[in-house]
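Enquirer: sequence below, structure please.
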Amino acid sequence: MRWFIFIIIYILVDIYAFQAIKTITKNPWVHGFYVFISLAVLAGLIYELSFLGSAKMMEPPKMYFFGIFLAVFVPKLIIIVFMFGEDIARFFVGIFMKIAGSDNSQFMASRRKFVSTIALGIAAIPFASLLYGMIQGKYNYKVLKYALEFDDLPDAFDGFTLTQISDIHSGSFDNQNKVEYAVNLINEQQSDVILFTGDLVNNIADEMNDWKVLFSTLKAPEGVFSVLGNHDYGDYVKWESASEKFENLQNLKNLQKEMGWNLLLNENRYLQRSGQKIALIGVENWGENGFKQAGDLDKACEGISKDDFKILMSHDPSHWQAKVKDDPRHFHLTLSGHTHGMQFGIEIPGILKWSPIKYRYKNWAGIYEEFGRYINVNRGFGFLGYPGRVGIWPEITVIQLKKKQNTV
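Expert: Okay, here's the model as predicted:
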């Protein structure tokens, strides 16, 4: 029933937006093209909603339809905002002119055409942006570098660098050369350790089969470490049996081992230099808002001292807000992903950082600090749902740990 209502809303929006086209041009070919595109998208929408399963939108063909739908529908929403506002203004202006006894027909026509032109011009921006995001934006990799200072960082780790990647979502990839470029870009950072914070696949371990050789080339002196994200458990697939789902998860774990990655499942490792050490802790997925809570922080910290310098890998940043930042064990740096920055937003360094995802996650992209404890939320390496990125680009994070110098 809810899908039926949505389709009705789509049709009404379509008809309303069409008024702007009719105002600008009387060309029947333009009208026909608009109607053809609208009907094609509507037919696809009905088909997708009729056969949509729990994992369907995570398959590339479905994602591309969703992207095209957004590119067509979002501009129409912008158009009707202008047109509706202009209709309200026309109503009151019309009443005023009628009372005044003025002939307002020419004024109204020219006003309508002016507003329609403005609406179409502004609507062209998200249309072009969403198409660009699907063609180029999704592989527009950015290396973001940070230096974080800590009073209690062991001296031997002053200058230690880590590269974080997250949310690979290999089931979405469709360009071998672009992904290979990004993997090489990760290695080019020459960090001491590479850390992956979950969501290797969209649904099933087999999605990684065509990419495991490439990602096995990731190398760092201290190794490559990983944790699981919510998509890695196969929860969004309708499995034939529980054993089949279990086998899929085991395959994913084994695959990471084959790639030379060290998967941390509620466990920890010490990284050592010159007789000093820092603790690297990895928890399974722990999220709010209905996401899996398999993470066990107490188990992951077994054998870890309160005084140890700690780096925590936890896929979902809501874990940091809910459990980690106030934990008396003092986790110095937490690394998360999950949000993708919603793959859409506006970022002007030092001036503006906005995405609709901020209204759901307090920590959604970049570095945050509270009580001297830091979290970095990586914007993600891959993409899911909408097969593109607009303004929130795929990210490779490089963080350098620095010993804070005491000044007198």
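Enquirer: only C-alpha atoms for contact and neighbour calcs from this point on.
Expert: Noted.
Enquirer: all helices in the chain, in order from the N-terminus.
Expert: Applying DSSP state H to the chain gives helices spanning 2-24, 28-51, 60-100, 105-135, 176-188, 212-215, 242-258, 297-300, 318-319.
Enquirer: pretty sure Ala119 sits against Ile78.
Expert: Yes - counting by Cα atoms under 8 Å, Ile78 is a contact partner of Ala119 at 7.0 Å.
Enquirer: now the helices of the chain as JSON lines including mean neighbour count and distance to Lys353?
Expert: Shown next, in JSON lines, are the helices of the chain (neighbours: other Cα atoms under 10 Å; distance: least, Cα to Cα, whole Å):
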{"stretch": "helix 2-24", "mean neighbour count": "15", "distance to Lys353": "30"}
{"stretch": "helix 28-51", "mean neighbour count": "13", "distance to Lys353": "32"}
{"stretch": "helix 60-100", "mean neighbour count": "16", "distance to Lys353": "21"}
{"stretch": "helix 105-135", "mean neighbour count": "16", "distance to Lys353": "17"}
{"stretch": "helix 176-188", "mean neighbour count": "15", "distance to Lys353": "24"}
{"stretch": "helix 212-215", "mean neighbour count": "15", "distance to Lys353": "31"}
{"stretch": "helix 242-258", "mean neighbour count": "16", "distance to Lys353": "34"}
{"stretch": "helix 297-300", "mean neighbour count": "16", "distance to Lys353": "31"}
{"stretch": "helix 318-319", "mean neighbour count": "20", "distance to Lys353": "19"}
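Enquirer: which one of those helices lies closest to Phe309?
Expert: Closest approach to Phe309 among these is made by helix 297-300 (14.6 Å; Cα to Cα).
Enquirer: can you redo the helices of the chain as CSV with distance to Tyr368?
Expert: Conversion of the helices of the chain to CSV gives the following (distance: least, Cα to Cα, whole Å):
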stretch, distance to Tyr368
helix 2-24, 38
helix 28-51, 39
helix 60-100, 31
helix 105-135, 27
helix 176-188, 23
helix 212-215, 29
helix 242-258, 29
helix 297-300, 21
helix 318-319, 13
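Enquirer: before we compare anything, build this one as well:
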Amino acid sequence: MIFLLLLGVPVALGHLYLWRRLVVNTTLPRTLGRRIGTVAIVGAFVMLMSALVVTRRVPPEYGKFFAWPGFVWLAVLFYLAIALGVAEIPRRILLKRAVLTPVAAGAGPVEPVEVVPDPSRRLFIARSVAIGSGVAAGGVVGYGMTQALGDPQLLNVPVTLNKLQSSLSGFRIAVVSDIHLGPLLGRSHTERIVRMINEQQADMVAIVGDLVDGTVAELGEAAAPLRDLVSKQGSFFVTGNHEYFSGHEQWIAELDRLGVNPLRNEGLTIAGGIEVVGVNDVTGKSYDDGPDFGRALAGRNRNNPVVLLSHQPVQVADASSHGVDLQLSGHTHGGQMAPFNFLVPLQQPSTAGLSKVDGTWLYTSRGAGFWGPPVRVGAPPDITMIELRSAG
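Expert: Take a look at the predicted model:
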């Protein structure tokens, strides 16, 4: 209910704004066009809310029929509102303009008089703005869908660790996050990710949370290709916030069955000199399964570099206080749809890419999937190969 209120109220206001600009301003009162436009806006609102509600209550094979139109429309609504908002100033300038009114000779200086456009001019301006905004929004969403549904970018990021043995320099970790299997992304999405990772012949694979949006019963088959991941030192997984919404205990057992090793506030030494540690997501606190850095790092060899798997970048504050050398995270989606990338820093210390926080390297993946709209604008999906290098 809280989720629906937080999202439903702004969505309703957005549709009201669109109704004013796209229907009321572009049609005459009591005409068929206005009635059709009103019904269309109401129908779009119902379709979107159905996507938000129904997809959480039915299996993905049925939920997709609500999710595709509803979430695509959500993206169109968002960019339409932005386009119409940007067009507000020129629209108002065109609607009201100053003209010189002729006066009799000797009657004094000519004064500018503001006039209101005639109805036909008002309709022309409103319709032009509506069409232009629609074309702009449609173009952005279309481009964003090609980004979201296409192959993730393959990034190569070198990271120098002071404690890394020279013999381990060049150790490569495939990092993938936020795969978000659900009503819009299924088995073929997993197969593509597994294929891309295996082609890199990584030394280790790190899946840093938000693998699924649904239960094992609903999405087990979609996740099954993960059993085909190949790496020299193994594949590892830590929970993201969406695992806790999807039955985290069942998913941990399922991933273990598939050969992807869950790290639940625990770690191990690999390759004879790298401490790989995983902590639970901060959302786990509400499920009595929160992060525990003390337990995760207990007994680790302090002469070896520590590579931490942690879903949310915000956990880097704890990581740095515990001497972690490198944290691998996701969660942000890089903002997914601009301009949300400007809002991420309000909650997280990193939006995407490599940064350093109090002596700890932090790498934040944009993720390989998406949440909600199948759209990515300014934040293409990625799979990252982290290459560890020694300082010597």
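Enquirer: quick one, strands of the stretch 251-392 of structure 2?
Expert: Here the stretch 251-392 of structure 2 has its strands, by DSSP state E, counting those that start in this stretch, at 260-262, 266-270, 274-278, 306-309, 326-329, 353-357, 360-364, 382-390.
Enquirer: tell me which of the ones you listed sits most buried.
Expert: Most buried of the strands of the stretch 251-392 of structure 2 by mean neighbour count (mean count of other Cα atoms under 10 Å) is strand 326-329; its value is a mean of 29.
Enquirer: what stretch of structure 1 does that one fall on?
Expert: Using TM-score structural alignment, the residues of structure 1 aligned to strand 326-329 of structure 2 are 333-336.
Enquirer: quick one: average offset of the matching stretch versus structure 2, please.
Expert: Compared with structure 2 after the fit, stretch 333-336 of structure 1 shows a mean deviation of 0.5 Å (mean Cα distance after the TM-score superposition for structure 1).
Enquirer: quick one: contacts of that stretch?
Expert: 164, 166, 197, 310-317, 320, 373-378 (Cα atoms under 8 Å, 6 or more residues apart in numbering).
Enquirer: out of the helices of structure 1, nearest to Leu384 of structure 1?
Expert: Per Cα to Cα, nearest to Leu384 of structure 1 of the helices of structure 1: helix 60-100, 7.4 Å.
Enquirer: report the distance from the closest one to the chain centre.
Expert: 28 Å (Cα atoms, centre = their mean, to the nearest Å).
Enquirer: for Leu252 of structure 1, what is the corresponding residue in structure 2?
Expert: Using TM-score structural alignment, Leu252 of structure 1 pairs with Trp251 in structure 2.
Enquirer: do Ile194 of structure 1 as well
Expert: Match for Ile194 of structure 1 (TM-score structural alignment): Val205.
Enquirer: what span of structure 2 lines up against stretch 387-401 of structure 1?
Expert: Counting by TM-score structural alignment, stretch 387-401 of structure 1 corresponds to 374-388 in structure 2.
Enquirer: would you mind measuring the gap between the ends of that stretch?
Expert: 33 Å (Cα to Cα, to the nearest Å).
Enquirer: repeat that for stretch 23-34 of structure 2.
Expert: Across stretch 23-34 of structure 2, first to last residue, Cα to Cα, it's 6 Å.
Enquirer: identify the residues contacting the match of Ile194 of structure 1.
Expert: Ile173, Ala174, Val175, Val176, Ser231, Gly234, Ser235, Phe236.
Enquirer: excluding sequence neighbours, find me the nearest residue to the last one.
Expert: Using Cα to Cα, 6 or more residues apart in numbering and skipping residues adjacent in sequence, the residue nearest Phe236 of structure 2 is Asn261, 4.6 Å away.
Enquirer: and if you look at Phe66 of structure 1?
Expert: Tyr386 is the one closest to Phe66 of structure 1 (Cα to Cα, 6+ apart), at 6.2 Å.
Enquirer: what is the neighbour count of that neighbour?
Expert: 25 (other Cα atoms under 10 Å).
Enquirer: filter the contacts of Val205 of structure 2 down to just the ones in strands.
Expert: Ile173, Ala174, Val175, Val176, Ser235, Phe236 (DSSP state E).
Enquirer: what's the closest of those residues to Gly33 of structure 2?
Expert: Val176 (48.6 Å).
Enquirer: who's in contact with that closest one?
Expert: Val205, Ala206, Ile207, Val208, Gly330, Ser365, Gly367, Ala368, Asp382, Ile383, Thr384.
Enquirer: would you turn the residues you listed into JSON lines with distance to Leu219 of structure 2?
Expert: Output for those, formatted as JSON lines (distance: Cα to Cα, whole Å):
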{"residue": "Val205", "distance to Leu219 of structure 2": "21"}
{"residue": "Ala206", "distance to Leu219 of structure 2": "20"}
{"residue": "Ile207", "distance to Leu219 of structure 2": "17"}
{"residue": "Val208", "distance to Leu219 of structure 2": "18"}
{"residue": "Gly330", "distance to Leu219 of structure 2": "21"}
{"residue": "Ser365", "distance to Leu219 of structure 2": "23"}
{"residue": "Gly367", "distance to Leu219 of structure 2": "19"}
{"residue": "Ala368", "distance to Leu219 of structure 2": "17"}
{"residue": "Asp382", "distance to Leu219 of structure 2": "22"}
{"residue": "Ile383", "distance to Leu219 of structure 2": "21"}
{"residue": "Thr384", "distance to Leu219 of structure 2": "25"}
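Enquirer: cool, thanks, talk later.
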